[in-house]
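[1] Sequence first, predicted coordinates after that:
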Amino acid sequence: MSALILSLIAGAVVGLSLGALGGGGGILAVPALIYLLGFSPAAATTAGLLIVTATSATALYAHARAGTVRWKAGTLFAVAGILPAAAAGAAATRLPQQALTAAFAAVAALAAVRMLRPDGADEPSRQAERPARVAGAGAGLGALTGLLGVGGGFLAVPALVTVLGLEMQAAVGTSLLVISTNSLAALVTRGPATVGLDWAVVAPFVATATLGAWDGKRLAAKVSGTVLRRTFAVALLAVAALMVLDVLT
């Protein structure tokens, strides 16, 4: 199968994930770029940031029109992650390739475990919002985004639920504001690295991911959130296992 066809298919899946779940785009995009399209881990994380930035911004627009974005809370969360995202993005270009792969595998496995938790685990917290907790969660998420080229939606959504007390639907929409901001901040620090990307692959990937984000928003309204999360979690566990084998062999 040609690289163009693979990039179109992978982009559609990434877009569906971001639109439906408010996260998961980078977690799928980076392995697809490495194992299907032949990118190095460093190039894949840079391309992943570009893909996640464009796709999450599109999905954010769709959720904003539906009124599920809490702008004040999301901005506070996102601002805390801007500097960590930029710093981690600059540091990631200097890390060994195997270290990036191993770290990504660990994050993918963590994401899968969180998504397999019972629905009750995501019930909104009744505790009052604490600025220190908001800043800490936002900074940690920003660093993760910059380092691994992922938006971190699988962590942003639970954090927005538990730290800010948002309902699940609002957390999904608001997480896209956080993801867009952090991904863009990290991408700016990697500006020179984008020059060497294979744009014949990245451009169609971004295009179908952007279109897929709209379909994902519609899919979320028709399919059970539990079914979506569990299906996605199984796929992530498979990705994590593949990457661990790659590091060990």
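    Here it is on my side, so go on. Residues are numbered from 1 along each chain as shown.
[2] C-alpha from now on. contacts and neighbour counts both.
    Fine.
[3] so how far is residue 152 from residue 90?
    Separation of residue 90 from residue 152 (Cα to Cα, to the nearest Å) stands at 18 Å.
[4] Between these two, which has more neighbouring residues?
    It is residue 152, of residue 90 and residue 152, that has more neighbours when counted by other Cα atoms under 10 Å, with 31 against 19.
[5] put this beside the first:
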Amino acid sequence: MSPLVLPVALLIGLSLGALGGGGSILTVPALVYLLGQDARQATTASLVIVGLTSLIALIPHARRGNVRVGQGLVFGILGVAGSFAGAAASGLVPPAVLLTAFAALMLVVAVLMLHRTRRRATDTGHAHATGTAAPMLTWKPFTIAWPRVAKVVLTATAVGLLTGFFGVGGGFALVPALVLALSFSMPVAVGTSLLVIAVNSGTALIARAAGGVHLDWTVIAVFTGVAIVGSLLGGRIAGRVSPQHLTRAFAVLLIAVALYTAARSIPGLF
């Protein structure tokens, strides 16, 4: 096992815990280029790692009352069809095409994360100014204006599709979607997105169960354990420090990994 695996797993956990997403997208390149797994094996193993890490990562957010269980579960259930469709489509795509598309996805995510940092300071400041003590978990009704229903359904389906196809959590799309579609504050969107990621990862993994992909459970256990430690540390960071600088630095790292992935995978298209 490459010595780089442990710090990468820690970084992925930190991002999930502090930002509610984005970090899981590094799991697939790490499994492919550091551990030599093929694209299908890596995207399937990533679902296990990301799903379990997200479940643990949401605990500190739940303690601060930033996990909306009802809305999160409904959002995740709405994405089930997308998860199954994405998992089915992934098995039909050549590995080189899958990794090239993954590189493009990483570039898109990096741009979205950089864009998000411009708005986070305002959102966080508003949340701190208006926030009140909240119970550990809240089960508020899934109340949205009817004109937003289509947006919520489409977004949930799209996130599920990404999860099933690429083996990523989709938190980079979830956080802004929860802010815009459900009017969540940024801390609540980050916490709730972890629950949705866990639901999407679980359904996508079920969809892939019949695919006959061999998984290295020792690698998955080590990777997940380190990522969970990172996620708990990330949860502490989210409660004390503005994650803007972390987001920018992570976006730059994503761009670098995307370019490396593209350079390795594009030649395989021809």
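    Everything's here; your move. What you see is a predicted model; the values in this text were computed from it and never measured.
[6] Assuming the best superposition, what's their TM-score?
    With the length set by TM-score structural alignment, normalised by the length of the first structure, the two chains reach a TM-score of 0.91; 245 aligned residues with a Cα RMSD of 1.9 Å.
[7] Tell me which residues touch the aligned partner of residue 178 of the first structure in the second structure, please.
    Counting by TM-score structural alignment, residue 178 of the first structure lines up with residue 196 in the second structure. Residues near residue 196 of the second structure by Cα atoms under 8 Å, 6 or more residues apart in numbering: 72-73, 75-76.
[8] quick one, what contacts residue 148 of the first structure?
    Counting by Cα under 8 Å, 6+ apart, residue 148 of the first structure has contacts 45, 89, 92, 100, 103-104.
[9] Please type out the ChimeraX selection for whichever of those turn out to be buried.
    Entered in ChimeraX, the line below selects the buried ones among the contacts of residue 148 of the first structure, by 16 or more other Cα atoms under 10 Å:
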select :45,89,92,100,104
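[10] List just the nearest of the contacts of residue 148 of the first structure to residue 223 of the first structure.
    residue 104 (28.4 Å; Cα to Cα).
[11] Tell me the secondary structure of the most centrally placed residue in the first structure, please.
    Taking Cα atoms, centre = their mean as the criterion, residue 151 is the residue nearest the geometric centre of the first structure, at 3.0 Å. Put simply, residue 151 of the first structure is coil when judged by DSSP: H, G, I helix; E, B strand; the rest coil.
[12] what's the distance between the equivalent of it over in the second structure and residue 83 of the second structure?
    Matched by TM-score structural alignment, residue 151 of the first structure corresponds to residue 169 in the second structure. From residue 169 of the second structure over to residue 83 of the second structure the distance is 11 Å, taken as Cα to Cα.
[13] between these two, what contacts are shared?
    Residues touching both residue 169 of the second structure and residue 83 (Cα under 8 Å, 6+ apart): 162-163, 200.
[14] By neighbours, which of the residues you listed wins?
    When neighbours are taken as other Cα under 10 Å, the top entry among these is residue 200 (38 neighbours).
[15] The helix or strand encompassing that residue: how far from the chain's middle?
    According to DSSP states H and E, residue 200 of the second structure maps onto helix 186-208. Offset of helix 186-208 of the second structure from its chain centre (Cα atoms, centre = their mean, to the nearest Å): 7 Å.
[16] what's the angle between the helix or strand following it and helix 186-208?
    Sequence-wise, the next helix or strand downstream of helix 186-208 of the second structure (DSSP H and E) is helix 217-240. When axes from the mean of the first three to the mean of the last three Cα atoms, to 10 degrees is applied, the directions of helix 217-240 of the second structure and helix 186-208 differ by 170 degrees.
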